[in-house]
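**Q** build me a model:
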Amino acid sequence: MSENKPTRDPFDAIADPTRRQLIRLLAESGEVPLHELTVHFDMGRTAVSKHLTVLKEAGLVVDRRVGRETRYKLNAMPLREVQDWLAYYTHFWTTNLMRLNLFLQEDEE
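**A** Reported below is the predicted structural model:
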């Protein structure tokens, strides 16, 4: 496997819908060569490869050479940072919506 020292923010990497779709495909499929990923997009191999490079720089993808092809695999650990960040806002919205509900119930009485 290649060296995978994250140099890019995972939030930046998942900001693009194409990269989010690549993450989903890799999560569903395991280790996949570039040509199998490319068929899911309306773009060439070079463009898909550039998106994979961004994901790799964020530590979200690892790759390894098998003969003449490169296979890509998801490393979901950097998504933990995203999940932790979102968890705060889940709590924030749950708490505030409960307060709003109580306020509306009091207003009805």
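
**Q** from here on, contacts and neighbour counts on C-alpha atoms
**A** Noted.

**Q** what ranges do the strands span in the chain?
**A** Per DSSP state E, the chain carries strands over the ranges 32-33, 61-66, 69-74.

**Q** so for Phe41, which of the ones you listed sits nearest?
**A** strand 32-33 (14.1 Å; CA to CA).

**Q** longest helix in this protein, please.
**A** helix 79-108 (DSSP state H).

**Q** re the thing from before, return the most buried member of the strands of the chain.
**A** Comparing the strands of the chain by mean neighbour count (mean count of other CA atoms under 10 Å), strand 69-74 comes out on top with a mean of 19.

**Q** elements contacting that strand?
**A** Contacts defined by 3 or more CA pairs under 8 Å, 6 or more residues apart in numbering; DSSP states H and E place strand 69-74 against helix 17-29, strand 32-33, helix 34-38, strand 61-66.

**Q** what does it contact?
**A** Strand 69-74 is contacted from outside by 23, 26-27, 30-34, 60-65, using CA atoms under 8 Å, 6 or more residues apart in numbering.

**Q** now the second one, please; I'll put the structures next to each other:
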Amino acid sequence: MTSAAGAGQAPEDVLVALADPTRREVLAIIVREGGATSTSLAASLPVTRQAVAKHLAVLEHAGLVHPHRIGREVRYEADLRPLKRTRQWMDALTAAWEHRLSAIKDLAEGSSTP
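**A** The predicted structure follows:
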């Protein structure tokens, strides 16, 4: 794993983490509430605390959440920077495809003219 700030998280880690609807809901709750424990998350979801802990581990690996120990509890807070970097990667990929498609269109239109 990379640094605690999530720097350099690979887009595929973020995409894998967000592929599961339960993980998306876990992240949404953490963002909405400003943080949460696995126990409070389990109370809000139709899954066990152990299942929530596994989902949190995937989100943490992607750099989307970070644990903070407060006494006996571990509170998770969101870090959406990896999501922003993934969006930037997707935007660049989209722009490259649009450029290629435009070039193909120009080529096709140019060759269809007598």
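
**Q** and which of the contacts of strand 69-74 of structure 1 is nearest Phe103 of structure 1?
**A** Once CA to CA is applied, the member of the contacts of strand 69-74 of structure 1 that ends up nearest Phe103 of structure 1 is Ile23, at 41.0 Å.

**Q** the closest one maps to what in structure 2?
**A** When structure 2 is aligned by TM-score structural alignment, Ile23 of structure 1 is paired with Leu27.

**Q** quick one, what contacts the residue positioned nearest the centre of structure 2?
**A** For structure 2, the residue sitting closest to the mean C-alpha position, by CA atoms, centre = their mean, is Val14 at 3.8 Å. Residues counted as contacts of Val14 of structure 2 (CA under 8 Å, 6+ apart) are Leu59, Ala62, Gly63, Leu64, Pro82, Leu83, Thr86.

**Q** distance of the third one relative to Thr94 of structure 2?
**A** In other words, Gly63 of structure 2. Applying CA to CA, to the nearest Å, the value for Gly63 of structure 2 to Thr94 of structure 2 is 24 Å.

**Q** tell me which of these two has more neighbours.
**A** Neighbours per residue (other CA atoms under 10 Å) separate Gly63 of structure 2 from Thr94, with Gly63 holding more: 28 against 12.

**Q** so who does that one touch?
**A** When contacts are counted by CA under 8 Å, 6+ apart, Gly63 of structure 2 is found next to Ala4, Ala5, Gly6, Ala7, Gln9, Val14, Asp79, Pro82.

**Q** residue contacts, Ala5 of structure 2?
**A** Gly63, Asp79.

**Q** okay, it and Glu77 of structure 2: tell me how far apart.
**A** From Ala5 of structure 2 across to Glu77 of structure 2, the span is 12 Å (CA to CA).

**Q** same thing with Leu45 of structure 2?
**A** From Leu45 of structure 2 to Glu77 of structure 2 the distance is 17 Å (CA to CA).

**Q** what does Val61 of structure 1 align to in structure 2?
**A** Per TM-score structural alignment, Val61 of structure 1 is aligned with Val65.

**Q** picking up where we left off before, so which of the helices and strands packed on strand 69-74 of structure 1 is nearest Thr94 of structure 1?
**A** Nearest of those to Thr94 of structure 1, taken as CA to CA: helix 17-29 at 25.7 Å.
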